[in-house]
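>>> fold the stuff below for me.
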Amino acid sequence: MSKHSENQASESGLVVYKRLLGYLKSYKVQFAISIAGFLVYSLTQASFGYIIEQFIKALRMPESTSLLYVPILVVVLAFARGASFFVANFAMSKVSLGIINDLRKQVFDKMLYLPSQYYDSRNSAELVSLITFNINQVSNSASTAVKTVFREGFTVLALLAYLFYQNWQLTAIFLLVAPFMAGIVALASRQFSKLSKRIQDSMGNLAHITNESVNGYRLVRGYGGEGYERQRFNQASERNTKQGIRFNFIHSLQTPVLQFILSVALALVMLLVLNMEGAPEEHVAYIVMAGLLARPIRALTQISGQIQKGVAAAQSVFEVIDIPSEQDEGSYTVARAGGTIAINALSFRYTAIDSQVLRNINLHIPRGQSVALVGRSGSGKTTLASLISRFYEPSEGSITLDGVALSEYKQSNLRQQIALVSQNITLFNCTVAENIAYGHLADASMEAIRAAAKAAHALDFIEQLPEGFNTIIGEDGTRLSGGQRQRLAIARALLKDAPVLILDEATSALDTESERKIQAALTELMKNRTTIVIAHRLSTIENADTIVVMDNGEIIEQGSHEQLLAANGMYAGLHTSQALIQDDQG
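The predicted model follows:
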């Protein structure tokens, strides 16, 4: 790394740390109490030299000083020292836990509104690691390190003040070694900064591999991937361990080197004291107090690594916080939309460097009509549905709902007008009723929830569960079959009763009998609603008002089922192929 790059990293770290310390403002009272406590604590430490001096003087000249004075002073200072340490430590712990709580809530709140592109390029384990691991590292930097700086820093200042008062010439010797010690600390800090970032990255990679292996354990075992996953994890763990060893090597070497330099200075002071005149108690007190400098100085030099860990973690946290939230500049709201959708000259690419996923899409969907999107995998069907739900913004062109551009709608209001049933069902580790009445549906009555479940043909299996609608279904509904999970998602959409319905392979996980039941429920659900159906099985969309055939991000055919068969184009070919496959299976 060049010197310029190192300076940039240092400046960046300083900016991050200043921003991090800004979170202390919410806890300024507790922080002030803590600092005051550490100040009292450090003064009691510096008072130790005075006690030694008075004790030796009392032994040498009993008649000059009360023998009870020193023991009483020891007890008083011990009480003050213990009380101040307790108050300071407890107050700082409240600051630390408060900062962790604030950061976690801020990051999680941010995650709820991050644009879809962010999740496309990240894995869930990294985000979990950010909240659970990184923020704890941040807290250590913002509170534990600050605590050490003030507690030990005040102690060093108090001891130096005492030493200067006793003999400023001798004390100046300690200041001569300060530049050497500062240079060692600066060198170590640069190494800590680089290694902390690498450790942070390797921890995210470990979490990612673990998450994939745990979530996909059936696939891992079914395909004999245990060895491959073990190798991946071991390599990531070893990289993390190597970075940790390097970090601890520098951290462990730094302290004894600094201690040796300090000891050389102390030895020189002792030699000079032997040749000086003065009272023995003053010389003994001076040497003892000079020796006490070693511990707080050692503690101060050790926090450099801790601070760099916190700064590296804070950078990753602030990177997420600083990402612009999903665009929501619209202000238009409507109680219930009509449902007319118009797509005009729409093109889309995920990022500026990606090729176009959709090209010049023009489509008009009248209110209450059903439109089916068909085509090969990767033709752009699901992407188009995601744009209608405004999970992405068009690169070119526009989409309107009832003549109003989607960008003009308030985001939350727009999504209240759309019910989505995806092929990737998301369920939560809560009750069946809570999964159906999710989000703004939470106030729905039990009668409405039950009616939605019945319409989705889910009531029969729900009533057979141990606690019916109050049954906890496990993480992502793992206690349910694929068809049961899909029927709960359809019940959720039925309960939402939105004017626009998007069905993305909504019957893909159902057996033939369940599909027949669901198809009947969906037919009822689609009445008087604008419906967009994405399907690979063409038999499920033959009754759609319009069938749109997509290929390579473009619309190449559209019309009714009969019209497209008569045109003998791509749709007719797909239909014939599927009919042959069904005949073979039959």
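
>>> for the rest of this, base every contact and every neighbour count on C-alpha atoms.
Noted.

>>> correct me, but residue 459 touches residue 436?
No: between residue 459 and residue 436 there is no contact under C-alpha atoms under 8 Å: 11.9 Å.

>>> give me the contacts around the helix or strand residue 565 falls within.
Using DSSP states H and E, residue 565 sits in helix 561-567. The contact list for helix 561-567 (C-alpha atoms under 8 Å, 6 or more residues apart in numbering) reads 542, 543, 544, 546, 547, 557, 558, 571, 572.

>>> then stretch 54-64?
65, 66, 67, 70, 281.

>>> and what of stretch 439-453?
433, 434, 436, 437, 459, 487, 488, 491, 492, 494, 495, 496.

>>> now, which of those residues sits nearest residue 535?
residue 487 (16.6 Å; C-alpha to C-alpha).

>>> what sits against that closest one?
With C-alpha under 8 Å, 6+ apart, residue 487 has these contacts: 453, 456, 457, 458, 518.

>>> and residue 9, how close does it get to residue 117?
28 Å (C-alpha to C-alpha, to the nearest Å).

>>> which secondary structure state does the nearest residue to residue 359 once chain neighbours are set aside sit in?
The spatially closest residue to residue 359, leaving aside those adjacent along the chain, is residue 347, at 4.5 Å (C-alpha to C-alpha, 6 or more residues apart in numbering). Look at residue 347: counting by DSSP: H, G, I helix; E, B strand; the rest coil, its state is strand.

>>> now do residue 372
Under three-state DSSP, residue 372 comes out as strand.

>>> give the buried residues for the helix holding residue 565.
Residues 561, 564, 565 are the ones in helix 561-567 that count as buried (16 or more other C-alpha atoms under 10 Å).

>>> one more, so I can put them side by side:
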Amino acid sequence: MIKKRVYMLRGITSIFALFKSILSVAFALMLKKFLEYFETGSLEEMYGQVVWAVLFLLFYLTVEIAYNYFESNFIREKIAFLKINTMNSVLKKNLLFFNKHHSGEYLSMFTNDTKALEDDYYGNVFECISMGFNLFISIIVLIYLNSILGIVSVVCSFLSLVIPVITSNQLNIFRGKYSKKQDYLTRKTKSILDGFETIKMYDVENLALQEYAESVQDVEHNNQILKFAIKSSATVGRFMGYMVFFVIIFTGLFLSVQGKITFGVLMASIQLSNNLVTPIVMGVQMVAKIKSVKNIRNKFSGAEEEQIQNGKEKRVTFEHSVLLKNVSFSYDNESAVLQNITMEIEKGKKYAIVGVSGSGKSTLGKILMGIYDQYTGEILYDNDNICQFNTEAVAKLYSVINQDIFMLDDTIEKNVSFYKSISADRIEKALREVQLSQFIDMKSNIGENGVLLSGGEKQRLALARAFTSDCPIILMDEATSQLDNENMYKIENLVLDSEKTVISITHRLVKKVLQKYDKIYIMSNGQIVEQGSFDELIAEKGLLYSLYYIYGD
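Now for the predicted structure:
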């Protein structure tokens, strides 16, 4: 709907830009006619022209106001469409692609870059269109009034318009550098604000401020270079515009003295020369600004490119099991993170994936969810290869509870439903199941990133979110690593008592928790080295036995 309005407003604004240009040229012709009546001494006809002049000016005022109205509406709708469409494209990308870019880059796009497009591109493009019409129509009329004046105006205008062509590439380079520096500053600012507590704890405020100040200075230095280049280009444009004005005036005066044109034609040519000077003086600067944001426009075009997955329309199901056969994986052809993983996840059962840090546990979880696709081996959902499915469809089978849980700065109710339309009764039921309803009002706000909740309450809230979803699998990735044993035990019990399939990735070894899992997979150096129940693996006195008696309970 927004896209249609954008197209409609663009067309209407372009039409009014053309009207503006026609009326501007018509004013010069009206001035010529008025002066010719003055020369002939026909006062009656001149009075009639005065009435027409007043009506003309009122009509011009109406057109100008309408143009400004539709232009401002177009810019508003276009920027809104750009932001919404870009966010839509970002949200459609898979996690692997999204994680290749720092979140600060996206923040900079939605703030700094959209502001640059609004001010330097969309704020100038219709003015350039209007000036282009003005320039073209004025030259045609000058040729009509006098061929010599027309030829002089064409030559001068052509020479003047060479300036933006010469300077545009350099301005584009300056704008690109400035945009990159803004991206970095946005990332730096976000990093400092996100790490505020840690910065205070380590007493490094001055060091953080020093890095921030250096980044700010770098940004402002590049901004100064860009502004100087734009203003220098505008200065040259003004110089060329004034040259055009004087050349046309002198040519007109010369022709008038020789009696080849009337006084009315002379004054009309002077007025029309303004229509040439303004596009040259202002147009050079505007075109330079428009061309300077080329890299930014390309950035948005790149963000909007959707990942096409041809032939992956088959519906993914999880009615029986997920089977991995000899799956291996590495990042960018580096050393293998996973090696020959073979495992089975049956519906309704509970599984733990245990290992020390760096053993490949979290990577295995992402492989199961279809986030990483550069692997060898087979992954089968109900005997159908995962390659047949859209990766997003596979990920939608999982409710993921991470160590760091994302919380909306909103109510408990909104955080449980998480953008979805879920009945209040269902949310209340989920809160009772995770034992939160008796402590917290469903309508209470939890603050930015859940700052008003304890660690245990955050985990319970995330669990309530998982319980209200239709996802058949709960994947816990070190979800309880920051909780004490008591809260960890309560959360694990809530998950294990649910009817959903559970996969828990953990390095914490608590006997009474691990004994509840149907199967435990022990990982080391990217391989599954042991599998079985807790009691079976302890009896074998293998790796789990060693880890448990070193790190357990």
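
>>> TM-score for the pair, please.
Put the two chains on top of each other and the TM-score (TM-score structural alignment, normalised by the length of structure 2) is 0.90; 546 aligned residues with a C-alpha RMSD of 2.8 Å.

>>> before we move on, the earlier item: taking the contacts of stretch 54-64 of structure 1 one by one, which sit in helices?
Counting by DSSP state H, the part of the contacts of stretch 54-64 of structure 1 found in helices is 70, 281.

>>> only whichever of the contacts of stretch 54-64 of structure 1 are buried, select them in ChimeraX.
Selecting the buried subset of these in ChimeraX, with 16+ other C-alpha under 10 Å as the burial test, is done by:
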select :70,281
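
>>> which one of the contacts of stretch 54-64 of structure 1 is nearest residue 156 of structure 1?
For those, the nearest to residue 156 of structure 1 is residue 281 (21.6 Å; C-alpha to C-alpha).

>>> report the separation between that closest one and residue 320 of structure 1.
Counting by C-alpha to C-alpha - residue 281 of structure 1 and residue 320 of structure 1 are separated by 60 Å.

>>> then residue 447 of structure 1?
42 Å.

>>> compare these two (neighbour count), which wins?
residue 320 (20 against 9; other C-alpha atoms under 10 Å).

>>> mind telling me what that one corresponds to in structure 2?
Taking TM-score structural alignment, the alignment pairs residue 320 of structure 1 with residue 303 from structure 2.

>>> was I right about that match contacting residue 86?
Yes: using C-alpha under 8 Å, residue 303 of structure 2 is in contact with residue 86, at 6.4 Å.

>>> gap between the counterpart of residue 486 of structure 1 in structure 2 and residue 495 of structure 2?
In structure 2, residue 486 of structure 1 lines up with residue 459, judged by TM-score structural alignment. The spacing between residue 459 of structure 2 and residue 495 of structure 2, counted by C-alpha to C-alpha, is 11 Å.

>>> sec struct for residue 550 of structure 1, please.
Quick answer, by three-state DSSP: residue 550 of structure 1 is strand.

>>> check contacts around the aligned partner of it in structure 2.
Counting by TM-score structural alignment, residue 550 of structure 1 corresponds to residue 523 in structure 2. Shown in contact with residue 523 of structure 2 (C-alpha under 8 Å, 6+ apart): 353, 354, 355, 356, 359, 360, 361, 529, 530.

>>> in a strand, the fifth one, correct?
No: Residue 359 of structure 2 sits outside any strand when classified using three-state DSSP, being coil.

>>> of the contacts of residue 487 of structure 1, buried ones?
If we count by 16+ other C-alpha under 10 Å, the contacts of residue 487 of structure 1 have these buried: 453, 456, 457, 458, 518.

>>> give me the subset of the residues you listed lying in helices.
Per DSSP H, those map to helices at 453, 518.

>>> among the buried ones among the contacts of residue 487 of structure 1, which one lies nearest to residue 508 of structure 1?
residue 518 (10.9 Å).

>>> nearest spatial neighbour of that closest one, skipping sequence neighbours?
residue 456 (6.2 Å).

>>> same question for residue 393 of structure 2.
residue 316 (6.6 Å).

>>> tell me the secondary structure for the one you found?
coil.

>>> just give me the neighbour total for it.
20.

>>> before we move on, what about residue 56 of structure 2?
Neighbours around residue 56 of structure 2, by other C-alpha under 10 Å: 17.

>>> identify the residue of structure 1 aligned to it.
Match for residue 56 of structure 2 (TM-score structural alignment): residue 77.

>>> residue 323 of structure 2 now?
By TM-score structural alignment, residue 323 of structure 2 lines up with residue 342.

>>> tell me which element that match is part of?
strand 341-348.

>>> any buried residues in that strand, and which?
Neighbour-count burial for strand 341-348 of structure 1 [16+ other C-alpha under 10 Å]: 341, 342, 343, 344, 346, 347, 348.

>>> let me know the closest of those residues to residue 191 of structure 1.
residue 348 (44.3 Å).

>>> and the closest one, what is it in contact with?
Neighbours of residue 348 of structure 1 in contact, by C-alpha under 8 Å, 6+ apart: 356, 357, 358, 359, 393, 394, 395, 396.

>>> most neighbours among these, which one?
For the contacts of residue 348 of structure 1, neighbours tallied by other C-alpha under 10 Å; top is residue 358, 26 neighbours.

>>> counterpart of that residue over in structure 2?
Using TM-score structural alignment, residue 358 of structure 1 pairs with residue 338 in structure 2.

>>> with residue 187 of structure 1 instead?
Aligned partner of residue 187 of structure 1 by TM-score structural alignment: residue 166.

>>> what residue in structure 1 is paired with residue 294 of structure 2?
Per TM-score structural alignment, residue 294 of structure 2 is aligned with residue 311.

>>> so which helix or strand takes in its match?
Residue-wise, residue 311 of structure 1 maps onto helix 294-321 under DSSP H and E.

>>> on that earlier part again, neighbour count winner among residue 459 and residue 436 of structure 1?
residue 436 (27 against 19).

>>> related to what we said a few turns ago, and the match of residue 550 of structure 1, how far from residue 451 of structure 2?
The value you get for residue 523 of structure 2 to residue 451 of structure 2, if C-alpha to C-alpha is used, is 34 Å.
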